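> Predicted model and sequence follow; I will ask about them next.
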Amino acid sequence: MSDKPVIMVVDDEIANIELIAAVLEEDYEIIFARSGEQAIDIARKAMPDLILLDVVMPGLDGYETCRRIKQDPDLADVPVIFTTGLDAVEDEVRGLAAGAIDYVTKPVQPVALRRRVSNHIDLKQMRDRLANLALIDPLTGLGNRRMLENLLQNEVARLMPLNGWLSVILVDIDFFKQYNDMYGHPAGDQCLVQVASRLNAAMRRDGDRCMRYGGEEFACVLPGADPAGALQVAEQILQEFQALAIPHAGSRVADVVTISGGVVSRRCGPGLPVSFWIEHADKLLYESKRLGRNRVTSRTIEGA
């Protein structure tokens, strides 16, 4: 698969598509659509990096197509450049009001088109990098709490029509404050990195993800995992941490770093907030702590 940015060209005239493709194909992967309806359908599947959109088309015109693209949460951030023979100021204003980021008149000038496309691709890639950084914990490299919330929201929406299982494991390092006090914060940071690495390695199925929830807490999201499967993952994590044998002289339960965990499983149903899983996993985590730590507590929540 090409690593080039993907440009979608939307025009009802194949000659216009071929002309634009010839100008851009050296630096970009080109896909195309010949109507507004087709453009929206293809864009949802291909997720292009930029859309070059003709204004005058049969059926949905470019203005309405752009408006619908910008109303779609998955496509709203894709920049749209109008390409059209209309050159009146009011046409350009109308295009910008519909959500386009730029306006190129026909006949297309190759040098100008390449420069405008390059500028907007660079801006989008910068925005994407900043957005990704906002979702990553800088110490461990795992997703952060914001990514966790986004992931849960997406998985609940995906699994709800299937009445599918969703399990969450919330993990806390036992007596981590004492670890920091005894070994120092740099050693504490290194411990967190080792814990994150081991948890991430335990996510062996496609779709399973581990994120840093905050402080010394981590959350593992297991889409499609039933209660038995989720508990098996949690118990395996517990055993692996005992085998990891990071010294912890300040612990009251062992002479190595241990963890406590809470595991909640439920079928996804309507009306459930994404906070449901975290709240229940958190209660179970604290039950593990109350019972002496270095253990996991699990519960299946009945529902539709």
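Arrived safely.

> switch to C-alpha atoms for all contacts and neighbour counts from now on
OK.

> Quick check: the residue of the chain positioned farthest from its centre vs Thr105, distance?
Distance from the C-alpha centroid of the chain, by Cα atoms, centre = their mean, peaks at Ala88 (40.4 Å). In this structure, Ala88 and Thr105 are separated by 10 Å, where distance is defined by Cα to Cα, to the nearest Å.

> which residues touch Lys289?
Neighbour list for Lys289: Ser260, Arg295 [criterion: Cα atoms under 8 Å, 6 or more residues apart in numbering].

> ok, and here's another one to check against it:
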Amino acid sequence: MNGVEIQKVLVADDDAVNRDVLGELLKPEYTVLLAKNGAQTLERAARHLPDLILLDVMMPDMDGYEVLRRLRADPLTEHIAVIFISGLDRPEDEANGLKMGASDYITKPFNQTVVMARVALHLQVVRQRRMLERLANIDGLTELANRRRFDEVYELEWQRARRSGRPLSLALLDIDAFKQYNDRYGHPAGDRALRAVARLAAGAMRGPAELAARYGGEELVLLLPETGADEARQLVSQLREAVLGLMIPHEASSVAQVLTASVGGATLEPDSQEEAAALFEAADAELYRAKQAGRNRVVWRMAP
């Protein structure tokens, strides 16, 4: 692999022949997902988050316009690029789709060369937009996600957990006596220590759904979707031990002679009565308990 991410295209068409033709056309270049009706399109868009949807306008259960409206109404899918494919070739039909937020409009019978060219064009725009978003969402010192990015992802994962009923875990990691470390060894050394801990946090994430971010100062936050309390606690306990294993001298610490970290975490199965802040507040309270109990430890609980 050359490190270039293979982009995902969802083909939504109630005609099996059209789905097969478009699927075979796109497979050599992209990961292709197929949907045969509007409900399936919405479900697969939310589950797989494709980069682009080729969406048939005329489908029996739910037309493409309604599918697009629902995609745009959902924070998870509102930014997915959509190209309408339709046998309707009146200018007002095309204008209607574009006004609703479609990126392009291709009429049937479609020309395969034109389809490939337009798909490539819109996916290039998606790549460029994401590159800019990544730059805006990265903490300059640690190269982790920044607080702004965490807040965005946290809200999305909270809503996803509410819909799925799956647990969501969150941990706050704070480097112990970090002010004293900076005072003793200097801020450049402090920056190096923080970057070392950030690399461990990033390495502990097991897949693209999990997020390690710098929340502020020497505090990192770990977001673990679909992860129960026991599994999450084990992961962050290993991370705390890895920080200890760095053996970074910290003679000014009252905790140990090397750099250590305290972690507070919580697991919640969100319901419609709870606000997104509930889980973060629970983890923050557990971090406070970890510090009060002597630091260099993990304290975890199931949030109410």
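That came through fine. Just so it is clear, the model here is predicted, and its values are computed rather than measured.

> what residue of structure 2 matches up with the residue farthest from the centre of structure 1?
Under the alignment (TM-score structural alignment), Ala88 of structure 1 pairs with Arg90 of structure 2.

> same thing with Asp27 of structure 1?
Pairing criterion TM-score structural alignment: the partner of Asp27 of structure 1 within structure 2 is identified as Glu29.

> dump the residue contacts of that match.
Shown here is Glu29 of structure 2, whose contacts under the criterion Cα under 8 Å, 6+ apart are Ile6.

> Just the element for Gln159 of structure 2, please.
The secondary structure element spanning Gln159 of structure 2 is helix 147-164 (assigned by DSSP states H and E).

> what does that helix rub up against?
75-76, 137-138, 167-168, 211, 213-216, 223, 225-226, 269-272, 276.

> Counterpart of Asn146 of structure 2 over in structure 1?
Matched by TM-score structural alignment, Asn146 of structure 2 corresponds to Asn144 in structure 1.

> Would you mind confirming that that match makes contact with Tyr213?
Yes: with contacts counted by Cα atoms under 8 Å, Asn144 of structure 1 reaches Tyr213, the gap being 6.0 Å.

> where's stretch 261-276 of structure 2 relative to the chain centroid, distance-wise?
17 Å (Cα atoms, centre = their mean, to the nearest Å).

> To which residue of structure 1 is Phe110 of structure 2 aligned?
Applying TM-score structural alignment, one finds that Phe110 of structure 2 aligns to Val108 in structure 1.

> cool, and Ala196 of structure 2?
Superposed on structure 1 with TM-score structural alignment, Ala196 of structure 2 falls opposite Gln194.

> is it true that that match lies in a helix?
Yes: checked against DSSP: H, G, I helix; E, B strand; the rest coil, Gln194 of structure 1 lies within a helix.

> Tally up the residues packed near it, please.
Using other Cα atoms under 10 Å, the number of residues around Gln194 of structure 1 comes to 16.

> same check, this time on Leu235 of structure 2
Leu235 of structure 2 is surrounded by 15 other residues when neighbours are defined as other Cα under 10 Å.

> I'd say it and Ala204 touch.
Yes: the criterion here is Cα under 8 Å, and Leu235 of structure 2 meets it with Ala204 at 7.3 Å.
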